[in-house]
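**Q** build me a structure from this.
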Amino acid sequence: MTVTREPRLDEPPPETTAAGRGGGGRDGADFDQLYHAHFRSLTVQLTAYCGDLSQAQDLVQEAFCRAFARWSKVSRYDDPVAWVRRVAWNLASSRWRRLRTAQSFLRRQREEHVPGPGPDRVALDAALAQLPPNHRRAVVLHYLADLSVSQIATQEDVAEGTVKSWLHRGRAALATQLAATSEVNHRD
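**A** Sure, this is the predicted structure:
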């Protein structure tokens, strides 16, 4: 049975040791010294910035991996640790930007909560549903879509007088149904 434990703040993750990556040679030794000397301090700095030890370790680890990939160039800098620190901070900043962008996107995707229809809207919908289809279309197109009688006549391919008749009958039926609904609601 193998027991695993969380790495301490002052020790690098196991996969980054020279034995873990098969390193060696003079350049590898310089990198190992830099890594072991500064991993902890950089992790402490990033932990203070991020507020999360494991995230800070990941960021510092990634910065060191990038330094190792460019070690022939980075090792010639006056202060290679400053380069690693800047990369780690840039990675942290990029992560914050990605998270902020993702959160903004998610906020825009959320549906806004709209309260349900009120009793008047429910009564109107129920009354409209009881109208004959042509009367209902005429009332909806005229009063909700703001179409004129002539526009409705053109759309429905009927005479304007027919549309006026549908509107008159539709309004009369709605008035009767809504009055009956109103009387029922006032009795309760």
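**Q** contacts, neighbours, all on C-alpha from now
**A** OK.
**Q** what's the single longest helix in this structure?
**A** Using DSSP state H, we find that the single longest helix of the chain is helix 80-109.
**Q** and the helix or strand that it is followed by, what other elements does it pack with?
**A** Later in the chain than helix 80-109, the nearest helix or strand by DSSP states H and E is helix 119-129. If you count contacts as 3 or more Cα pairs under 8 Å, 6 or more residues apart in numbering; DSSP states H and E, helix 119-129 packs onto helix 160-187.
**Q** let's see this one next, to set against the first:
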Amino acid sequence: MAQENDFHEFYQSTRHRVVTVLYALSGNMADAQDATQEAYARAWQRWSRVSSYADPEAWVRTVARRIQLNRWRKLRNGLAAYRRHGPPAAVDPPSENTTALVTALRQLPVDQREAIVLHHLADLPVAAVASQLGVPVNTVKTRLARGRRTLAQLVGEELTEENANA
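**A** Down below sits the predicted model:
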């Protein structure tokens, strides 16, 4: 409890200065606040050691500044990669069939939708679907049959005996 109080007092008495310094260095208040918050979280995790330093505030300031610099490096590297590779290729819009299927799936009860998606889209065998959903295999088979029947009605297709047993 004393350790928590010590950290709380340390935080209350130093946070404004640390944020101010980082803001002055970066010119971005949100970035300064984020880096400061992360640095204080790290200080809290190591408070038994950090509190014994001659200047714990300097440790927090240094860690926060490094966090800031690492974020800038990541942004700079991301920008360099973007320039090197160009923008990502345009993605075609979903087909009419995909849109119709997703619309129909949304209308199914959740248990049937889960069974159909895991079995048909994720290519899981019925036993694996049952295991993942925590239900018996026969329950999955029932959900699949009912879901297929409802999907067929929703997308306007005739459900053949072959599709029903697939």
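**Q** before we move on, back to that, equivalent range in structure 2 for the longest helix of structure 1?
**A** Aligning helix 80-109 of structure 1 against structure 2 (TM-score structural alignment) gives residues 56-85.
**Q** pull up the gap between the residue nearest to residue 89 of structure 1 when sequence neighbours are not counted and residue 86 of structure 1, please.
**A** Residue nearest to residue 89 of structure 1 in three dimensions, not counting chain neighbours: residue 46, with 7.3 Å by Cα to Cα, 6 or more residues apart in numbering. Per Cα to Cα, to the nearest Å, residue 46 of structure 1 is found 11 Å from residue 86 of structure 1.
**Q** those two: which has the busier surroundings?
**A** Using other Cα atoms under 10 Å as the criterion, residue 46 of structure 1 and residue 86 rank with residue 46 on top: 23 against 13.
**Q** what do we get in structure 2 for the more buried one?
**A** Using TM-score structural alignment, residue 46 of structure 1 sits opposite residue 22 in structure 2.
**Q** was I right to think that match contacts residue 34?
**A** No: Residue 22 of structure 2 lies out of contact with residue 34 (Cα atoms under 8 Å); the separation is 10.1 Å.
**Q** okay, now residue 32 of structure 2: neighbour count?
**A** Neighbour count for residue 32 of structure 2, taken as other Cα under 10 Å: 23.
**Q** show me what contacts it?
**A** Residues near residue 32 of structure 2 by Cα atoms under 8 Å, 6 or more residues apart in numbering: 19-20, 22-23, 26, 68.
**Q** for residue 20 of structure 1, give its distance to residue 71 of structure 1.
**A** Counting by Cα to Cα, the gap from residue 20 of structure 1 to residue 71 of structure 1 is 18 Å.
**Q** same question, residue 42 of structure 1
**A** 18 Å.
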